Every structure is written in structure tokens, then in C-alpha cells.
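J.: Here is my input, please return the structure:
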Amino acid sequence: MKIVTAAEAAAIVKSGDRIFLQGAAMTPNTLINSICERYEELEQVEIISIHTEGEVKYAFPPYNQAFNINSCFVGGNVRKAVNTNKGDYIPIFLSEIHFLFRRNILPLDVAVVQVSPPDRHGYCSLGVSVDIALPAIQTAKKVIAQINPQVPRTHGDGIIHKSRIDLAIEVDEPIHVAPITEITDLEHAIGKNVADLIEDGATLQLGIGNIPNAVLSNLHNHKRLGVHTEMFSDGLLPLVEKGIITGEEKEIKTGKIVTCFAAGTKNLYDFVDDNPLVHFKEAGYTNDTSVIARNPKVTAINSAIEIDLTGQVCADSIGQRHFSGVGGQMDFIRGATISEGGKPIFALSAATAKGVSKITPTLKEGAGVTTTRAHVHYVVTEYGVVNLFGKNLYERAKALISISHPDHREMLIKAAYERFERS
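T.: Below is the predicted model:
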């Protein structure tokens, strides 16, 4: 591993290359910005990533004349570009992205990552983003890294030897944080409704945000909970500290918290640093349905942008506009369904902040079906809980209307009558 300047490391990228960028809290922005500064001498550089944090010069003029975004999960910083001719979106399960690299479908020329300093044996940690970064490093022709002492050294599979890194720069700066925001009364109501579905001994999967945090805040009387998730966030820490999360009933890595990436506050990063309780694995493992399903009572809690009256879920687009990605939703919904005693759950507010109903007669024109109606079981809003499993289309519509926002129920009843009226 050779330590160089950022400009020297960036020079490894050539026109026509396909480069991978590590994402989430570990986004290596110093290296990325140095690559972007070469925009006048580069052309047709393809960028592959899941969501990243921080400044994205490559998404905007004049830098974007040299770069094209091919996003496997659309974050807010590239959303505008992905919905123009300077970027695009690959619909793909998080569990299957590694196949793009390992099966040479989208071979990588350069992987750009951020790591901890090497230990006395020469091993660096990928920190809190192992997800698809590990297979990217294992398959890329070249690897450049920014070495940062503020990267947590995490346990699990996210360890690479310094000999795998071709060029490296040194930085000393905090990794990206996701601040905790106050939970509203509405979110508390949704959280309580979800928490009532969770049994003692369940294995949890949750994402980031106020609704998952509201669920977790309502679990302080539960016992023997486990965690097998794609994402680990601050809301889990109080339950670990109180001995509520023990993992003792998990089948896979009993007693361990299993995740592929973490995003949150410095408190979270300090907790996972050198903590053998938390195992960071690649997404091809954490999100493998057959692995998930071996745990008991898998309770997967996911969100939606909108759900139609038959139970079709859109979670990655607003009409034709790409908003996020398929991610791991289907991986865990299916894993929870197959798990003994498992519960796949969709938790959402009944309406948007602007008062638009999230339960709709039909999905918006052009909207993607992230999760099919055949996969949807529990749906939770602040107005209650319904289970669609085994219900016909008309029964599903009646159930979903019962937990919709009261301001929209008349409209939904009329739509259901027109659709399902029998002669």
C-alpha cells in the first residue's frame, strides 16, 4: 500500500472506467472530490454506488460532463441527476448487487473506499459500511482508499489487508452522522401499533428514521429480542443496554447483532468500535432470504411511499420519478414470511405531511411495484393494524380503508365500490 496525495490517487481513474464508491457514513468524499477535479481530462466515467452522503460534485455541472451515475439506490444528493439524462437507476435487491461484480455483469475498474489505519498485522476495517463494499474491493482491478483514524474498527467480515489497496491517502475527519430527531405523537402512535405485534424472542429488522425509532421506544417491556438487519441505528442502543436485546433465541449467530451497515450518531459509532457483539457482514449474507428465515419470529418493519387498495406497495418512486430504491425490502419481507412465527410489516403514516393519502385507489402512473400484493401481510398506520394475508382483493380494500386517514375514507370507499361492484 503506497501513501500518496489525493491528486495522485485520483489519477488512477481513466476515461471509460467504471468506478465503485463506498456509501452511507463511509462515503470517501476527499477522494471523490479529487477525482471530480479531473473532469476536464476525463470522459464517460461510470459511477456505481448505493446511497452516498455529502457533496456529490459529479452529479452537477461542470463536473457531470465527465461522469454518468448508475445508482443501485437513489439518495437525496443524486436524486435530481438520476432523474435526468446524466444518471440512471438500477432496480435490484440489495442481496443481489454483489452478483453484478462477482459474475462480471458490471465489472469494476476502480473501487473507492474509506478504511481504518492498518493494525499491527496490516489489516484495515471497512468501518460501518461492509454491505456491497466488500465484494467491490474483492473484484475491482484497482482499489484506492482514504485512511482515517476516525473510522470505527468493526468486527465481522469487513476486514481487508493493506496489500489489497493500491494507493491510499491519509485524512483525519469525522465520518458522516445522521442526527436523531424528535419523535412526533403521530409517529409514537404508529410505533405503539407496530410494537404490539412484536413478540418476546423475535428477531428484528428495522431501518433508519423516526418510525423505526418510535417502534423501538415502545419495546422496553419486551424480552430476549434479537437483531438481524441490513441497517443498525441509534434506536437499538437503549434496548441493548437494558438487556432487552440479547439475541439468545436467534438461530444465526446467536447472541450477536448482525448488520451490513450502520448510520447514526457518534455515540453509535463509538458503540460498534471494536465491539464483538456486532457483526458486520456483506449484504449478500445479511439479506439472503434463506439466512434470514432460519431465525425465529423474524419481524421485518419496512415503509412505503404508497399502497393501493389491493396491497401493492411502491417504495422506490413517486410516479415515474425515482426516489430511493428497492433496497432490502423484499429480502426481509420474504425472509420474515418464511421464518417460523415471522411477521412482515409495513409501517407508514396514513397521509403525507401535505395531507395526501398514502393508501390510494391505484398507484401513481409509472410507479414501481416494490413489493407485490402477494407478499404483503401486515400494514400499520396510526389508525390501526390489518393483516392482508389470505384476503381477496375486495377484503383487502375494506381492511386498508379501515386504517386510512378519515379525511380520505369517503373517496377510498367510492373507489372500492366502483372497482369491485358486482352485477
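
J.: From here on, just use CA atoms for contacts and neighbour counts.
T.: Fine.

J.: Tyr378 against Leu388, yeah?
T.: Yes. Counting by Cα atoms under 8 Å, Leu388 is a contact partner of Tyr378 at 6.3 Å.

J.: Comparing the two, which residue is more hemmed in?
T.: Shown here are Tyr378 and Leu388; by other Cα atoms under 10 Å, Leu388 has more neighbours (22 against 19).

J.: neighbours around Pro421, how many?
T.: Quick fix: residue 421 reads Glu, not Pro. Glu421: 9 neighbours (other Cα under 10 Å).

J.: Distance of it relative to Asp17?
T.: 57 Å (Cα to Cα, to the nearest Å).

J.: before we move on, what about Thr310?
T.: Taken as Cα to Cα, the span from Thr310 to Asp17 is 44 Å.

J.: More neighbours: these two, which one.
T.: The neighbour comparison of Thr310 against Asp17 (other Cα under 10 Å) goes to Thr310, with 26 against 19.

J.: Validate this expectation: the more buried one resides in a strand.
T.: No. Thr310: not assigned to a strand; according to DSSP: H, G, I helix; E, B strand; the rest coil it is coil.

J.: List the residues that contact it.
T.: When contacts are counted by Cα atoms under 8 Å, 6 or more residues apart in numbering, Thr310 touches Arg373, Leu393, Tyr394, Arg396, Ala397.

J.: and the helix or strand containing the last one, how far from the chain's centre?
T.: Secondary structure here is read from DSSP states H and E; on that basis Ala397 sits in helix 393-402. With Cα atoms, centre = their mean, to the nearest Å as the basis, helix 393-402 stands 29 Å off its chain's centre.

J.: Output the contacting helices and strands for the following helix or strand past it.
T.: From helix 393-402 onward toward the C-terminus, using DSSP H and E, the following helix or strand is helix 409-420. The elements that helix 409-420 packs onto, with contact taken as 3 or more Cα pairs under 8 Å, 6 or more residues apart in numbering; DSSP states H and E, are helix 393-402.

J.: any residues touching the helix it packs on, and which ones?
T.: 309-311, 359, 379, 383-384, 386-388, 409, 412-413, 416, 420.

J.: Can you name the residues that contact the closest residue to Ile35 other than its chain neighbours?
T.: Counting by Cα to Cα, 6 or more residues apart in numbering, Ala10 is the residue found nearest to Ile35 once chain neighbours are left out, at 4.8 Å. Contact analysis of Ala10 by Cα under 8 Å, 6+ apart lists Leu31, Ile32, Ser34, Ile35.

J.: Would you do the same for the sequence below? I want to compare the two.
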Amino acid sequence: MNLKEIYKSKVITAEQAAAKVKSGDRVVTGHACGEPIEVIAAMIASKETYENVEIVHMVAMSKSEYAKPGMEKHFRHNSLFVGGNTRDAVSSGRADFTPCYFYEVPSLFKEELPVDIALIQVTVPDEHGYCSYGVSNDYTKPAAECAKLVIAEVNNKMPRTLGDCFIHISEIDYIVESNHKIVELMPPKIGDIEKAIGEHCASLVDDGSTLQLGIGAIPDAVLLFLKHKKNLGIHSEMISDGVVELVEAGVITGKSKTIHNGKIIVTFLMGTQRLYDFVNNNPMVEMYPVNYVNDPTIIMKNSKMISINSCVQVDLMGQVASESVGLKQISGVGGQVDFVRGANMCFDGKSIMAMSSTAAKGKNSKIVPFLDAGSAVTTGRNDVNYIITEYGIAKLKGKNLKDRARALINIAHPEFRPLLIQEWEKRFQAKF
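T.: Just a heads-up that it's a prediction; the model follows:
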């Protein structure tokens, strides 16, 4: 058979695809904006035919109806990164959370969590029969490579991204054709606090640096203050719309990168149609699986590597909690530690943890004597380098416990500094 005939022989409806799922199967879905929405919707509609189907993924951008109350008999969600749509299910016990560094997720699927079915979303095949994974390479490609059965939602609106980002139609068992718009993530609102934090972060970025940026208002605010920089590069687990503006302004060129010179290296994408149009068939952007992009030993090869991430709390020893509030799991480690360690292993790298000084509309300090009881330590004190709030920069690396606590107090919100100073004086038996 020729390629067109092979393709046609694999095409089924979303309902027929859902029927391929059996009770007790472990189903891994495409990540974030690459989630195969139509097949999952068909599975929800067929819920009465299932018992105990395990659905595994990181961030979900759709409704995640399999995690809603009343679905317990049919589905069990196993989250590797808790998102807004699955947070309640995990906290109430209807779903599970499995901790894992992002770069190690592919090995998880090969060993501890073998994959029965991979549900993926890809582009229309090219003339050679290859489909691009589009906006979601990360763990999606490795999951498909080790799954017993691969069901692909082939979407003619998926941008064709390049790099190690392809699957041949011969490796796909069933195809569901779709044309729905790729899920978009709208830019967050950036206020004065985020701008102040962004300006502090940008002050640590030298010309020729390679950046990893997380997601949210603070990373986007950092980009606002980089417009006077030269020859910046990107090696990041993801990018959003702000990067496009800096490429178009000639700020991000990648010309100083020591590996993948001139290229933007990412593993997944979350943004608006502007970002998706930018990456489509763009040879400047290359996507690789997460076990390559987020591997600290790969990250460290970039000169002047800078990681910028956010967190929930920092205690006076410099321990960082980024994924839980007490016992409540609100997200996951994601790639934070991957990039913190990669940047620290780079001889001229910098790892930055950026956050507003308060939470709950100013009622709580994010710099605290002790992390909330039950909180997971995401980034340990030995890994932490820079902590930034709107009040300044605290460099912790190389400082003793007394000095790092003092530096953190100096960037805490002024309203909470007296209580933090009392704790400092009690702890260290000295005057602040």
C-alpha cells in the first residue's frame, strides 16, 4: 500500500477509538495544549463501558471530566503535575498524584508505569508520512514509543514543529481526524509587583545568556525588561507569546549559544495562536523530548544558563516550596529542579526563584520562618541560588544560615519583617 492507503486504513471515528480502551487500561494522554480533546470526550460519553481506567498526564487544559465527582467507578486520574482542573480531585482523594522530575517521566513510562494506550494529537502527515507532535513533544513522544497501542488525533490546525518531533503513520495504530482549534493560553495580567520582580530578574541577565522561563505573569514580566539585551538564547521546557516579540525585535537570536547555536530549544508550547503561527515550520524552533531538553547534564552545556522559576514559600534556611500548600498538592515539581540544577552545574550559570513577597492579597508573607506543616520541599536549600521579590534580590549561594536568613528578611514585605527578625534573633542568639 502507498502512504495514502495506509493512512486511510487507520482512520476511525472518535467513538470507535474510545471503544479500543478497555477496563483496567493505563491511558497516557498528550500534554497541556496538545491534549487529544475529541477522543477524550468520546471516552467520557462511553464511561459506562469502563471500570478503573487509569488516565495519566501532567497539566490538562480541557475540562478533565474524568476527574469529576461520580466518575470514580469508571476512571482514576493519576496526575504527574496537578492543574487547576484536577486539583480538587487530588485533594479530595478521587485522583492520585505521583511525584517525578519532569525529565524522568519518560523513564517512568518504560519501567514503573508501563503504557497500555497513548492518546496523542499530531499534525497531518507530510509527503513522507511523518506527523509532527506539534505543541506537545515532552513525555508525549516517549509515551507513544513505548505504548502497546497508539491512537492519534490528526488535527489539521496543529502547527508543524521541527526537531526530534515526529512519528510516522506506520507507528500509529488508529487515526481520528479532527480540525478543532488548538487550546490557547491567554497572556496573564502583569501588574506593578510583577514588573518590579521582572526588572530585578532582568538585571541578572547578561548579553549572550540562555534563558529558561517558567509560566505566568512573572516570567512574562521578565521578558518586558530584556528589550535592550543582545543575542539572548532559549533552552526551556516551554515558551509562550512573550518570546515571539523578543525574536522579532532581534533580542533573541541564539547566536551566543554553545549548543544548538541559533536555535530555540523547547519541549512543549503554551500560548495563543500568535505563538503557534510563529513556530509552524520555523527552523529556528526545535522541539525535543523532555528527557533531553530537561536533562541537567544537557542544560549545563549552555553558557550563561539562567533559570527563572516561581514558588509558593521560602523559609529562612532557603528551602523552597513550589508545589503544595501544606498537605494540599496544587501543582508539581515540573521542570523547576531540572533547570535549577542544570543552571547551577553551568560554570557561569544562575538559578533564580522569583515570587511576590505576599500571598492572599497581602495577608500572608511568602518568606516564612518555617514552611507550612506538610509542605513538600521542591528545591532544597543546597540548590537555591537567587531569591527575588519586588523588594530586591537575595543571593543565598555561599552564605551561612545566619546570613542567608538576613538576606531573605531584607526582601520580605516590610509589614512582616519585624516578626521575621524576632525569629532570626531567637534562632541565632544575636541582634539583627
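
J.: Which stretch of structure 2 is the helix holding Ala397 of structure 1 matched to in the alignment?
T.: Under TM-score structural alignment, the alignment places helix 393-402 of structure 1 onto residues 401-410 of structure 2.

J.: can you check stretch 59-72 of structure 1 too?
T.: Under TM-score structural alignment, stretch 59-72 of structure 1 corresponds to residues 67-80 of structure 2.

J.: what do you get for stretch 105-124 of structure 1?
T.: So stretch 105-124 of structure 1 sits over residues 112-131 in structure 2, by TM-score structural alignment.

J.: mind listing what's buried in the matching stretch?
T.: 114-125, 129-131 (16 or more other Cα atoms under 10 Å).

J.: Name the residues that touch that stretch?
T.: 3, 21, 25-30, 34-36, 39, 108-109, 132-134, 140, 143-144, 146-160, 166-170.

J.: Just the terminal-to-terminal distance for that stretch.
T.: Length of stretch 112-131 of structure 2, first residue to last, Cα to Cα: 28 Å.

J.: just how off-centre is that stretch within its chain?
T.: 20 Å.

J.: What of stretch 384-401 of structure 1?
T.: 27 Å.

J.: In it, which residues are buried?
T.: Neighbour count says stretch 384-401 of structure 1 has Gly384, Val385, Val386, Asn387, Leu388, Leu393, Arg396, Ala397, Lys398, Ala399, Leu400, Ile401 buried, by 16+ other Cα under 10 Å.

J.: Tell me if I'm right that Val384 of structure 2 and Ala394 touch.
T.: No. The pair Val384 of structure 2 / Ala394 is not scored as a contact, 10.5 Å apart, by Cα under 8 Å.

J.: To which residue of structure 2 is Phe346 of structure 1 aligned?
T.: So, by TM-score structural alignment, Phe346 of structure 1 is matched to Met353.

J.: Which strands or helices does the helix or strand harbouring its match pack on?
T.: Counting by DSSP H and E, the element that carries Met353 of structure 2 is strand 350-354. With contacts taken as 3+ Cα pairs under 8 Å, 6+ apart, strand 350-354 of structure 2 sits against helix 192-202, strand 305-310, helix 336-345, strand 386-389.

J.: Compare those and report which one is nearest to Gly362 of structure 2.
T.: Among those, helix 192-202 comes nearest to Gly362 of structure 2, with 11.7 Å by Cα to Cα.

J.: Tell me the helices and strands packed up against the closest one.
T.: Helix 192-202 of structure 2 packs on helix 217-224, strand 350-354, strand 386-389, strand 392-395, going by 3+ Cα pairs under 8 Å, 6+ apart.

J.: Span of stretch 175-195 of structure 2 from start to end?
T.: Per Cα to Cα, stretch 175-195 of structure 2 runs 45 Å from first to last residue.

J.: Stretch 395-413 of structure 2 now?
T.: Stretch 395-413 of structure 2 end-to-end distance (Cα to Cα) = 17 Å.

J.: With stretch 384-397 of structure 1 instead?
T.: 15 Å.

J.: Repeat that for stretch 57-75 of structure 1.
T.: With Cα to Cα, one end of stretch 57-75 of structure 1 sits 14 Å from the other.

J.: now stretch 154-161 of structure 1
T.: 14 Å.

J.: So which bit of structure 2 is that stretch matched to?
T.: The aligned range for stretch 154-161 of structure 1 is 161-168, by TM-score structural alignment.

J.: For the matching stretch, buried residues please.
T.: Result for stretch 161-168 of structure 2 [16+ other Cα under 10 Å]: buried residues Thr161, Leu162, Gly163, Cys165, Phe166, Ile167.

J.: Same list (the residues you listed) but as JSON lines, adding secondary structure.
T.: JSON lines is the format used below for the buried residues of stretch 161-168 of structure 2 (three-state DSSP):
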{"residue": "Thr161", "secondary structure": "coil"}
{"residue": "Leu162", "secondary structure": "strand"}
{"residue": "Gly163", "secondary structure": "strand"}
{"residue": "Cys165", "secondary structure": "coil"}
{"residue": "Phe166", "secondary structure": "strand"}
{"residue": "Ile167", "secondary structure": "strand"}
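
J.: Mean deviation, the host helix or strand of Gln114 of structure 1 versus structure 2?
T.: Secondary-structure assignment from DSSP H and E places Gln114 of structure 1 in strand 110-115. Here strand 110-115 of structure 1, set against structure 2 after superposition, deviates by a mean of 0.6 Å using mean Cα distance after the TM-score superposition for structure 1.

J.: I'd like the next helix or strand past that strand.
T.: strand 123-125.

J.: Now do stretch 362-381 of structure 2: distance to the chain's middle.
T.: With Cα atoms, centre = their mean, you get 21 Å for stretch 362-381 of structure 2.

J.: what does stretch 375-389 of structure 1 give?
T.: Using Cα atoms, centre = their mean, the offset of stretch 375-389 of structure 1 from its chain centre is 22 Å.

J.: Straight-line length of it, end to end?
T.: First residue to last in stretch 375-389 of structure 1 (Cα to Cα) measures 8 Å.

J.: what's the neighbour count on the match of Phe346 of structure 1?
T.: By other Cα under 10 Å, neighbour count at Met353 of structure 2 equals 24.

J.: Check the one 5 residues further on too.
T.: The tally of other residues near Thr358 of structure 2 (other Cα under 10 Å) stands at 20.

J.: Would you quantify the distance from it to Val314 of structure 2?
T.: Distance from Thr358 of structure 2 to Val314 of structure 2, by Cα to Cα: 11 Å.

J.: shared neighbours of those two, anything?
T.: Lys366, Ile367.
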